[in-house]
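Asker: All I have is the shape, not the residue letters:
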């Protein structure tokens, strides 16, 4: 992965079953390069923040944690109909900011460039429904098995699997990944769904079951549009995102989930390995909001209680 140097003005990524009301206000700040959103609407309060002293001095002095995120992945992070950036990650970041006394400012970028953005120090962290995997921890390209960077540490804050969905009433008997042989699937580039599709494609070819065609997009919403128009047989994304699309797209008339979710794994907040102090501060803040009940309120508000964690973990992915 490489860092994105192109200014962006639009959202870039779209990522249980019951999804709650969408009602989180967030201030949108348009800057010279990309969309930025301040997750702490009321501003930071270092003096009264209980965990401020755990932050690295550079971050504490700046008063800001710069977050790389692909803001088109409802219900995790996305723009609502009014153009406000909302979602699970925005709410969690705001709660963390209260504990640490700093503002979490989200900057929009395509998902497959976020880790590169960390390496180039464009962001302090990446928070974007990113699955914690050993390959990402170690900086390994999962397809080639080659080293592509230093890797990152993750502070795990949610659990989610991967789902397949089709046009409503057009499942074509699809229930498992092996049922996609001979068909076409749409995914977001660089995601676990993309990795699973590529792995299944090799199996389909080896077993002589017919080629699995894969069309990958910069964001999940583009993939959904392709499927909606009849350009593919199925789509795949993280379960909360797929469930949200099924519930909301076309008033619930466009898509349906098929089969069971697979590859359940934690979402992690990615932190550069050379910044363990920031990693540990975020972990402490997450443990604090879990303990005081604010975390559960956020997760329940968005209707994703099945994915809640009971404690913060570092590098819990496999």
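Answerer: Sure thing, it's come through. It should be emphasised that the depicted structure is a prediction, and the values quoted were computed from it without experimental measurement.
Asker: from here on, contacts and neighbour counts on C-alpha atoms
Answerer: Will do.
Asker: any idea how far residue 59 lies from residue 286?
Answerer: To residue 286, residue 59 is 17 Å away according to CA to CA, to the nearest Å.
Asker: Got another one to weigh against that:
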């Protein structure tokens, strides 16, 4: 399969800048974007953005950008940090070491607008950063986002690079149990999730060039560009097997490190269709090229919960995060954020632990 390095992005296409922003995307939330949550249930038991757990668990190298580790761990916080923690309603729920440092390190793939991405100044913005800021007020700490590729995030938790992973990551049984989704074999300890949002998966094409694609069964004989190790990638592989089994033309899959790179491939006519989580697809359709580049085809499928991932040996932090998510749901701050980004249809009312299946 071609790698992302083999694709040359035309000057006018939507692609990732070196700082991680997407060309043609505004860096403020859309005023009138409404992302509906209607979905079609598929037979597979997986959920969106599901990476191959085996690859994640054994990932030896974390591809971090300049965002890096911005904290200095001296074992104690400043006076201002201590005051902030003491005044926060849920500060006493945090593990003592994190409370003293005043920082929660967040692993995230910061190229997934509008969930998390960088604005023109390089600042991390989006749904997750806004929610994390609200959680920080409840817990009396700062949530610091550190950029990495999506398929290294769970490995980063295992190696203690991050305290949590917050990156449009779907809560699934495979991830909870440390099972490789492709082989069904146990490959790691797994992680716990605090669920905070719901999203499905969508197909989208170049505008005015849908080639009759309305459902996944229309993909036989087509070329799909997709971010690797996501649930969209898993669905594409499942569909390719189905095309072959049914005697249809082959579905060709090209996978890339980021979703903007997959979109670039489609813009250059190297691929016919892209699949991504519905909020990301809807945001791209509305904003890329001023809304002139892409269109969604068909309904979203397999709606499932996004979860904040925490190592299984850090139940105190998991429970603190759950309490903070529930607090911002209850006090209305959560609603303000999802309304701001036009994703209210994906809102949840309860911060469940390991609610995915």
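Answerer: Structure's in. What do you need? A quick note: this is a predicted structure, and the numbers were derived from the prediction, not measured.
Asker: Any chance you could compute the TM-score here?
Answerer: Superposed pair, TM-score by TM-score structural alignment, normalised by the length of the first structure: 0.88. Supporting alignment: 293 aligned residues with a CA RMSD of 2.0 Å.
Asker: what about residue 59 and residue 286 of the first structure, which has more around it?
Answerer: residue 286 (25 against 15; other CA atoms under 10 Å).
Asker: The corresponding residue of the second structure for the more buried one: what secondary structure?
Answerer: Structural alignment (TM-score structural alignment) places residue 286 of the first structure against residue 325 in the second structure. Three-state assignment for residue 325 of the second structure (DSSP: H, G, I helix; E, B strand; the rest coil): helix.
Asker: quick one: contacts for residue 325 of the second structure?
Answerer: Shown in contact with residue 325 of the second structure (CA atoms under 8 Å, 6 or more residues apart in numbering): 135, 196, 351.
Asker: And for residue 212 of the first structure?
Answerer: Applying CA under 8 Å, 6+ apart to residue 212 of the first structure gives the contacts 180, 181, 182, 183, 184, 185, 197, 200, 201, 204, 205.
Asker: Please report how far the fifth one lies from residue 58 of the first structure.
Answerer: According to CA to CA, residue 184 of the first structure and residue 58 of the first structure sit 48 Å apart.
Asker: likewise residue 52 of the first structure?
Answerer: Using CA to CA, we find residue 52 of the first structure at a distance of 12 Å from residue 58 of the first structure.
Asker: Which one's more surrounded, those two?
Answerer: Neighbours per residue, other CA under 10 Å: of residue 52 of the first structure and residue 58, the larger number sits with residue 52, 23 against 9.
Asker: Now which residue in the second structure aligns to the more buried one?
Answerer: Aligned by TM-score structural alignment, residue 52 of the first structure pairs with residue 91 of the second structure.
Asker: And for residue 84 of the first structure?
Answerer: Per TM-score structural alignment, the equivalent position to residue 84 of the first structure in the second structure is residue 123.
Asker: now do residue 102 of the first structure
Answerer: Using TM-score structural alignment, the partner of residue 102 of the first structure in the second structure is residue 141.
Asker: Now for that match, how many residues are close by?
Answerer: Under the criterion other CA under 10 Å, the count of neighbours that residue 141 of the second structure has is 25.
Asker: Pretty sure residue 83 is one of the things it touches, is it not?
Answerer: No. Using CA atoms under 8 Å, residue 141 of the second structure is not in contact with residue 83, being 10.5 Å away.
Asker: still on that earlier bit, mind checking how far the match of residue 84 of the first structure is from residue 20 of the second structure?
Answerer: Residue 123 of the second structure is 10 Å from residue 20 of the second structure, by CA to CA.
Asker: hang on, the earlier thing: hmm, which of the contacts of residue 325 of the second structure are common to the first structure?
Answerer: Mapped onto the first structure and checked by both residues aligned by TM-score structural alignment, their matches' CA atoms under 8 Å, the contacts of residue 325 of the second structure keep the contacts 135, 196, 351.
Asker: In strands, which of those fall?
Answerer: Cross-referencing those against strands under DSSP state E gives residue 196.
Asker: Between the kept ones among the contacts of residue 325 of the second structure, which sits nearest residue 248 of the second structure?
Answerer: Of all these, residue 248 of the second structure sits closest to residue 196, with 39.3 Å by CA to CA.
Asker: which residues touch that closest one?
Answerer: Neighbouring residues of residue 196 of the second structure by CA under 8 Å, 6+ apart: 305, 306, 307, 308, 325, 347, 348, 350, 351, 352.
Asker: one step back: which one is the match of residue 52 of the first structure nearest to, not counting chain neighbours?
Answerer: Nearest residue to residue 91 of the second structure, sequence neighbours excluded (CA to CA, 6 or more residues apart in numbering): residue 139, at 4.4 Å.
Asker: can you list the contacts of residue 325 of the second structure in a markdown table and add distance to residue 263 of the second structure?
Answerer: Output for those, formatted as a markdown table (distance: CA to CA, whole Å):
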| residue | distance to residue 263 of the second structure |
| --- | --- |
| 135 | 32 |
| 196 | 27 |
| 351 | 33 |
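Asker: List just the nearest of those residues to residue 112 of the second structure.
Answerer: For the contacts of residue 325 of the second structure, the minimum distance to residue 112 of the second structure (CA to CA) is 16.8 Å, reached by residue 196.
Asker: For that closest one, what is the corresponding residue in the first structure?
Answerer: Residue 196 of the second structure maps onto residue 157 in the first structure, by TM-score structural alignment.
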